[in-house]
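Fold the stuff below for me.
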Amino acid sequence: MTSEDLNVSRETFAKLDAFVKLVQKWTAKINLISRQSEAELWERHILDSAQLFALAPPFETWVDLGSGGGFPGIVVSILAQEKSRDQRFVLVESDLRKGTFLRTAIRELGLNAKVISGRIEEIEPLNADVLSARALAELDVLLEFAERHLKSGGTALFPKGSLWETEHQKARMRWSYECDPIRSKTNPDAAILKIKDISRV
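This is a model prediction of the structure:
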């Protein structure tokens, strides 16, 4: 993987590379990512996360739910530095060890981000312009989280695997929302669901 592949500056690529090394170091201790996906870290996690940043509308506050190993929260924070230093990122992670990892990454990489350690359904509403969640829950549950933490007029970006259409149909039974499914660049069967105007049926 090169800076040209990601269409970023060499400085940004160097930060992403530093983050990759942090993930590898900490995974040995706290299992941030699966062993089998370590070999594909750039493609499966970095590039997969980076495509969300390209789809985001203009924003001030981006909230990433269940940030885990920092995908996409840390990755989009790094990419934002190249464009604007005013955008803020909030990473929500209830696992204290992963929260410690995220805070370490934020400090070492000098990112404009903070970590909230708590349960998504219990913390104060975060009023996000953009809300993301990767590999966290079914769409039906994610929409509940979005109802709580996404500001009016905000956009949710939810990467989903090959069963995204099934989840979408199930969610329609409880929720009304505008959904633009965008084919994933890293998996032709997957999609990023760009969602707005969420309300209960």
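
going forward, measure contacts between C-alpha atoms and count neighbours the same way
Will do.

SS state for L91?
Secondary structure state of L91, per DSSP: H, G, I helix; E, B strand; the rest coil, is strand.

show me the contacts for it.
By Cα atoms under 8 Å, 6 or more residues apart in numbering, L91 lies in contact with 63-67, 73, 113-116.

and the residues you listed, which of them are in helices?
The members of the contacts of L91 that map onto helices under DSSP state H are G73.

Pull out the buried positions in stretch 7-14.
12-13 (16 or more other Cα atoms under 10 Å).

who's in contact with stretch 183-201?
Residues contacting stretch 183-201 (Cα under 8 Å, 6+ apart): 43-44, 47-48, 51-52, 143, 146-147, 152-164, 173-182.

from the contacts of L91, which ones fall inside strands?
63-65, 113-116 (DSSP state E).

how about CSV for these, with neighbour count added?
Shown next, in CSV, are those (neighbours: other Cα atoms under 10 Å):
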residue, neighbour count
V63, 26
D64, 27
L65, 27
A113, 22
K114, 17
V115, 20
I116, 16
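
Here is a second sequence; please produce its structure as well for comparison:
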Amino acid sequence: MSQTLLNGDLNVSRETLERLIKFEALFEQWSKRINLIAESTKGEVWQRHIEDSAQLLLIKPDMRHLIDIGSGGGFPGIVLACMLDDNKDSRVDLVESNRKKTAFLMAAKAQCARNANIHAKRIEDALSSLPTPQYVTARALAALPKLFELTHCHLSNGAVGLFHKGRGYREELEESHANWDFDLVIHRSRIDTESVILEIGNLKRK
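Model (predicted):
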């Protein structure tokens, strides 16, 4: 028997669904004590945050090794780790410098995402010491030019960026083109009609 996410388009095992439900409960518990997401979305954790993160596996079903930067409340990093946990070859590195959020991520790893590796460091310090993954993810972290500065060590070395962006993404792309060359695929969000996931490859500084 299997369960579904995203209106049935993403099939997951019962064990995976149980991990995600456990993560949601843990998130709700911790978010009462520390600020993990915007107050306005606290009543919509499953769709606005968990499913929004999970849709990356619809875009890249081959995903096995990723680095999530600025992981914060675990989106998308812990969600993806929960979904990849059955695969022994998977590796999910989460980078977060905030001590309270790191404590939450460690609790999430212990309870439902064993394949997650938590790096309690600044992004600039962590990325250079990690091996280049298949994908680098970031959600609600920084404008695209800043993301390029942070991740170019991997995106110029074969990794692909998957960055959640809102309605202002066109302006961020235009600003980025001033200093960077890159391949781009725009994926429309399954959760928010005004949002996209930007797929960035072959990043090169001009």
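
any idea what P72 of structure 1 aligns with in structure 2?
P72 of structure 1 maps onto P76 in structure 2 when the alignment is built from TM-score structural alignment.

Was I right to think that match contacts L57?
No - at 10.5 Å, P76 of structure 2 does not count as touching L57 under the criterion of Cα atoms under 8 Å.

Those two: who's more crowded?
Between P76 of structure 2 and L57, P76 has the larger neighbour count (other Cα atoms under 10 Å), namely 26 against 15.

what residues are up against the more buried one?
P76 of structure 2 neighbours (Cα under 8 Å, 6+ apart): 49-50, 52-54, 68, 137-139.

Please flag which of these sit within helices.
52-54.

thinking again about what came up before, ok, which pair from the contacts of L91 of structure 1 is furthest apart?
Pairwise distances across the contacts of L91 of structure 1 (Cα to Cα) peak at 14.5 Å, for the pair G66 and A113.

and the residue mapped onto L47 of structure 1 from structure 2, how many neighbours?
Aligning on TM-score structural alignment places L47 of structure 1 opposite E51 in structure 2. Residues within reach of E51 of structure 2, counting by other Cα under 10 Å, total 21.

which helix of structure 1 spans the most residues?
Under DSSP H, structure 1 gives helix 10-30 as its longest helix.

against structure 2, where does that helix fall?
Against structure 2, helix 10-30 of structure 1 falls on residues 14-34 (TM-score structural alignment).

try stretch 116-123 of structure 1
Going by TM-score structural alignment: stretch 116-123 of structure 1 matches residues 119-126.

Other residues contacting that stretch?
With Cα under 8 Å, 6+ apart, stretch 119-126 of structure 2 has contacts from 69-70, 93-99, 102, 150.

Buried residues of that stretch, list them for me.
Neighbour count says stretch 119-126 of structure 2 has 119-121, 123, 126 buried, by 16+ other Cα under 10 Å.
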